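J.: sequence and predicted structure, then a few things I'm wondering about:
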Amino acid sequence: MNLHITGLNVDVGDALRQRIAAKMERVNRHSSGIISVQFTLSADKHQHKAAAQIHLAGKDLHVEAVENEMQAAIDVLMDKIDRAVLQHKEKSQNVR
């Protein structure tokens, strides 16, 4: 799994990179079909936005989260990614 993290108006330090990588391992347990993930972290005056483009085998997903703090935005984003990947996995298993 390729993991790319980009910051817009945000300094993406080692702590944020490690936090995202650790949380992505949880998501990766549910589906081994994740090819690459592109994270974009951005900050406005009072809102922090975390977005992810997930490239799965056969499908691309886009997930976003907006919160008051970057850590909270990342946590909400990871929960949304987890649900989306599980939903895709269940749909692909039902087709077979």
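T.: Received, thanks.
J.: from now on I want contacts and neighbour counts done on CA atoms only, so please keep to that.
T.: Noted.
J.: nearest the geometric middle of the chain, what residue?
T.: A52 (4.5 Å; C-alpha atoms, centre = their mean).
J.: so which bits of the longest helix along the chain are buried?
T.: Taking DSSP state H as the criterion, the chain has its longest helix at helix 70-95. Neighbour counts using 16 or more other C-alpha atoms under 10 Å place 70, 72-78, 80-82, 84-85, 88-89 of helix 70-95 among the buried residues.
J.: second structure follows, compare the two:
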Amino acid sequence: MNLTISGHHLDVTPSLRSYVESKLDRVVRHFDQVVNVNVLLSVEKLKEKEKRQRAECNLMVKGKSIFCESQDEDLYAAIDTLVDKLDRQVVEHKNRLRDHQATAGKHLAS
């Protein structure tokens, strides 16, 4: 698995990098055919008082590309939400593959 973590208007610190890596281990634990992961962390400076922290992830699995994004006031909370969304999509993709293979096996058996 190739992992690329980059920042837009943000320096990616080692602690931030290790946090993202530890969170992405959950996704890899559910589906081991992950080929490439690109994570983009950014800070959008708005005229309002709050700053919007944004986390995006493009995950390449065998045969499909999965994209997720999340926004929050805290970057760590945005990463947590991003990984939750990504995990749900990966499990759904895995179930789709498993169901497709099971129905193909039924047709061959009969």
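T.: Structure received. Given the structure is predicted, the values throughout are model-derived calculations rather than measurements.
J.: returning to that earlier point: now for the residue nearest to the centre of structure 1: what does it line up with in structure 2?
T.: Here A52 of structure 1 is matched to C57 in structure 2, going by TM-score structural alignment.
J.: quick one: map D84 of structure 2 onto structure 1.
T.: Using TM-score structural alignment, the partner of D84 of structure 2 in structure 1 is D79.
J.: against K45 of structure 1, how distant is its match?
T.: D79 of structure 1 is 24 Å from K45 of structure 1, where distance means C-alpha to C-alpha, to the nearest Å.
J.: next one: V37 of structure 1
T.: Here the distance between V37 of structure 1 and K45 of structure 1 works out to 26 Å (C-alpha to C-alpha).
J.: repeat that for R19 of structure 1.
T.: 23 Å.
J.: pick out whichever of the two has more residues nearby.
T.: R19 (13 against 6; other C-alpha atoms under 10 Å).
J.: what's the helix or strand for that one?
T.: Using DSSP states H and E, R19 of structure 1 sits in helix 14-30.
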